[in-house]
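Colleague: Quick one, structure for this:
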Amino acid sequence: MNEYLLSPQAIVMVQGSSKGAQRKYYEDGYWYKVNNAGYEGLAEYLVSRVLECSNIKDFVRYEQCNVNGRAGCRSESFLGTGEAFLSFQRLYELYTGENLQERIRLISDVSGRIRFVVDFVIDHTGLDCTEYLSQILTLDMLVLNTDRHFHNLGIVVNSITGEYKAAPVFDNGNSLLSDWEMFSEETIEENIEHVYGQPFSASLEIQAYEAGIGLKLDYNRLDELLSHEPESRGMAVLRYQLERYRKMISIA
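Modeller: Predicted coordinates:
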């Protein structure tokens, strides 16, 4: 496992996560995150291995590593020249001055909440994010991501061309029951009972179903990749979830 030594000047304060402060660094085009509550770095790495074997082509690849002597992960910036990430929350704030999460709570049904966000993005950017949401919410269901919110869902804006595109899939560290304190029960089944989703529903299954099951997997290739990974709780959870949803998530 690689060890990266970074200076205090590389620390970046990143706002918006509902899971609290996590030490993050940025240096020479790479982001570094230190584990905060468990094995987030391992979860990021394993989820990116899943994505390698999926129909999702635009995603961030994570390397599990040590950062200044602490476990974490490393990823390359997904922004090119002239590009900036604009979260759905920031986009909504720019046009309305309001909080998007609070706004969709006024909509009673999950499908209506999803449609509201899709329509808002189309109206203000011309970009249809229907497929983007269907893929990412299905992934969140599979890997038990409890920290998907409107700060890590969004678009990439090119200031040179004026074009918009869906952001790659990133920020999956709160997956696979990685938070030891939150998921401290003995069995995977017991821990799953304490999983609550975001941002459209507390049920990861309901929001994935309402968005449409958009993820597909090459199970043979994924099984081969995972066969080389050491045993861990994260691996055990991933295997459990792959078996649980094998009939729902089709073959790529």
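
Colleague: make it CA atoms for all contacts and neighbour counts henceforth
Modeller: Noted.

Colleague: thinking in terms of the whole chain, how far from its middle is stretch 139-151?
Modeller: Offset of stretch 139-151 from its chain centre (C-alpha atoms, centre = their mean, to the nearest Å): 5 Å.

Colleague: got a list of contacts for it?
Modeller: Stretch 139-151 is contacted from outside by 16-19, 47, 87-90, 100-101, 172-177, 195-199, 204-205, 208, 215, 238, 241-242, 245, using C-alpha atoms under 8 Å, 6 or more residues apart in numbering.

Colleague: before we move on, what about stretch 168-186?
Modeller: So stretch 168-186 is in contact with 37-44, 47, 58-60, 78, 136, 140, 143-148, 152, 191-192, 194, 234, 237-238, going by C-alpha under 8 Å, 6+ apart.

Colleague: Can you say which of those residues are buried?
Modeller: Among the contacts of stretch 168-186, those buried by neighbour count (16 or more other C-alpha atoms under 10 Å) are 38-44, 47, 60, 78, 136, 140, 143-148, 152, 234, 237-238.

Colleague: Show me the strands in the chain, by range?
Modeller: With DSSP state E as the criterion, the chain has strands at 3-4, 11-12, 24-27, 30-34, 62-67, 70-76, 83-87, 154-158, 164-166.

Colleague: Mind checking these for the one nearest to Asp223?
Modeller: With C-alpha to C-alpha as the criterion, Asp223 lies closest to strand 62-67 of those, at 18.8 Å.

Colleague: Which elements pack onto the closest one?
Modeller: Counting contacts by 3 or more C-alpha pairs under 8 Å, 6 or more residues apart in numbering; DSSP states H and E, strand 62-67 is packed against strand 3-4, strand 30-34, helix 40-52, strand 70-76.

Colleague: Who are the packing partners of the second one?
Modeller: Contact partners of strand 30-34 among helices and strands, from 3+ C-alpha pairs under 8 Å, 6+ apart: strand 24-27, strand 62-67, strand 70-76.

Colleague: any chance of those strands in TSV, plus mean neighbour count?
Modeller: As requested, the helices and strands packed on strand 30-34 are exported to TSV (neighbours: other C-alpha atoms under 10 Å):
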stretch	mean neighbour count
strand 24-27	18
strand 62-67	22
strand 70-76	22
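
Colleague: Let's compare: structure for the following, please.
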Amino acid sequence: MERVYIPQDAKSIISTSSKGDQSKWLVGDKWIKENTRGYENMAEYVASIILKSSTLPKTAYISYTPCLIEKYDGIVKEGCYSLDFRGSLQEVTLERLFESNFETTDDILNNTRYSTADKFNAILEKIHLFTGLDVSYEIAQMLAFDAFILNEDRHTNNILFLYNPRTAVWQLAPIFDHGLSLLSDIGDYPLDKPISILKRKLKAKPFNSSFTKQLSLYKGEPFIHQHLLLKQLDESPYNLGRAKDVILSQLKDSRLQQLIIH
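Modeller: Modelled structure (predicted):
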């Protein structure tokens, strides 16, 4: 596994997830993230494998590479890295987008009178109003992918937009941050418990706690090539552990067949 060195003067950035904080660093053009709850690095890597085995263009997602993180004090931890995709563009999370327009996503997402589709449509209408973007298909596809990898961390700060201040043009950022997927949190999902049992505990975000109901928002064509995915899993140079077992289980799930190209 590749070893990445964190110099003493590297700025540590605390990334907040729905389960707590995670240390990460920007060193050169690499974002480096440390495992804190289990095998987040392998979850990120396997998610990358799935996306590489899909019909999505390479510009639509971020790839992650597992690594050993060597800190300046000699401590070595497992983690992963990805390339910085922002360039000169400003990043604006979905939550921040609403706040900058003096609104909040809570007014929509916590409205008990709204169905899952109502919440989705209301949020996407606001996105269009604020940015001019129609990204309903892309975000529905991202939620379908989340259902496939059991991503429990797609909160409103994990949907990102990029803004070009020179041209005043918005774009949806590539799909990123899948560390809390594939049952990677071994505290909440112990390694000695059956995958089928653990999957029942999972809760989705942000439009519904049910992955199945969020999956129903996607009306597009299948986009995951099963043959390519199995080939990449088998040829991986890393020990994928339970992350691979979860994917094999997901490929057999009848509710997910609409996503799979056989």
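
Colleague: if we can go back for a sec, closest one to Ala10 of the first structure among the helices and strands packed on strand 62-67 of the first structure?
Modeller: With C-alpha to C-alpha, the closest approach to Ala10 of the first structure among these belongs to strand 30-34: 9.4 Å.

Colleague: mean offset of that closest one relative to the second structure (after superposition)
Modeller: Its matched residues in the second structure lie on average 0.4 Å from strand 30-34 of the first structure after superposition (mean C-alpha distance after the TM-score superposition for the first structure).

Colleague: Pull out the buried residues from that strand.
Modeller: For strand 30-34 of the first structure, by 16+ other C-alpha under 10 Å, it's Trp31, Tyr32, Lys33, Val34.

Colleague: Might you report the residue contacts of the alignment partner in the second structure of Arg23 of the first structure?
Modeller: Structural correspondence for Arg23 of the first structure with respect to the second structure (TM-score structural alignment): Ser23. With contacts defined as C-alpha under 8 Å, 6+ apart, Ser23 of the second structure is in contact with Ser12, Ile13, Ile14, Ser15, Lys33, Glu34.

Colleague: cool, Leu51 of the first structure as well?
Modeller: So Leu51 of the first structure contacts Lys57, Phe59 (C-alpha under 8 Å, 6+ apart).

Colleague: And the one 3 residues further on, by the same measure?
Modeller: Ser54 of the first structure makes contacts with Leu215, Lys216, Leu217, Asp218, Ala252, as judged by C-alpha under 8 Å, 6+ apart.

Colleague: Please point out which of those the second structure shares.
Modeller: Comparing these with the second structure on both residues aligned by TM-score structural alignment, their matches' C-alpha atoms under 8 Å, the contacts found in both are Lys216, Leu217, Asp218.

Colleague: Name the nearest of those residues relative to Arg74 of the first structure.
Modeller: So of those, ranked by how close each gets to Arg74 of the first structure (C-alpha to C-alpha), first place is Leu217, at 24.3 Å.

Colleague: doesn't Lys247 make contact with that closest one?
Modeller: No - judged on C-alpha atoms under 8 Å, Leu217 of the first structure makes no contact with Lys247 at a distance of 11.2 Å.

Colleague: ok, the alignment partner in the second structure of Leu79 of the first structure - contacts?
Modeller: Using TM-score structural alignment, the equivalent of Leu79 of the first structure in the second structure is Arg86. Counting by C-alpha under 8 Å, 6+ apart, Arg86 of the second structure touches Leu162.

Colleague: At the geometric centre of the second structure, which residue sits there?
Modeller: Geometric centre of the second structure, nearest residue: His178, 3.3 Å, by C-alpha atoms, centre = their mean.

Colleague: residue in the first structure matching it?
Modeller: Under the alignment by TM-score structural alignment, His178 of the second structure pairs with Asn172 in the first structure.

Colleague: what residue of the second structure matches up with Gly126 of the first structure?
Modeller: With TM-score structural alignment as the criterion, Gly126 of the first structure lines up with Gly132 in the second structure.

Colleague: quick one: contacts for that match?
Modeller: When the contact criterion is C-alpha under 8 Å, 6+ apart, the partners of Gly132 of the second structure are Trp170.

Colleague: can you tell me how far it sits from Leu172 of the second structure?
Modeller: Using C-alpha to C-alpha, to the nearest Å, Gly132 of the second structure is found at 11 Å from Leu172 of the second structure.

Colleague: Not counting sequence-adjacent ones, nearest residue to Asn158 of the first structure?
Modeller: Leaving aside its sequence neighbours, Asn158 of the first structure sits nearest to Glu83 (C-alpha to C-alpha, 6 or more residues apart in numbering; 4.4 Å).

Colleague: which residues sit against stretch 59-74 of the first structure?
Modeller: The contact list for stretch 59-74 of the first structure, computed with C-alpha under 8 Å, 6+ apart, reads 1-6, 30-35, 39-42, 44-45, 48-49, 51, 75-76, 78, 168-170.

Colleague: counterpart of Pro206 of the second structure in the first structure?
Modeller: Alignment note (TM-score structural alignment): Pro206 of the second structure maps to Pro199 of the first structure.

Colleague: Just give the nearest non-adjacent residue to its match, would you?
Modeller: Using C-alpha to C-alpha, 6+ apart and skipping the chain neighbours, the partner closest in space to Pro199 of the first structure is His149 (5.2 Å).

Colleague: Same question for Met42 of the second structure.
Modeller: Leu240 (6.2 Å).

Colleague: got it, and Cys129 of the first structure?
Modeller: Counting by C-alpha to C-alpha, 6+ apart, Cys129 of the first structure lies nearest to Val118, which is 5.9 Å off, once chain neighbours are set aside.

Colleague: Burial check on that neighbour, number of neighbours?
Modeller: Using other C-alpha atoms under 10 Å, Val118 of the first structure is surrounded by 18 other residues.

Colleague: which stretch among the helices and strands packed on strand 30-34 of the first structure comes nearest Arg105 of the first structure?
Modeller: Smallest distance to Arg105 of the first structure across these (C-alpha to C-alpha): 30.5 Å, for strand 24-27.

Colleague: Can you find the partner of His156 of the second structure in the first structure?
Modeller: Slight slip there: residue 156 of the second structure is Thr, not His. Here Thr156 of the second structure is matched to Phe150 in the first structure, going by TM-score structural alignment.
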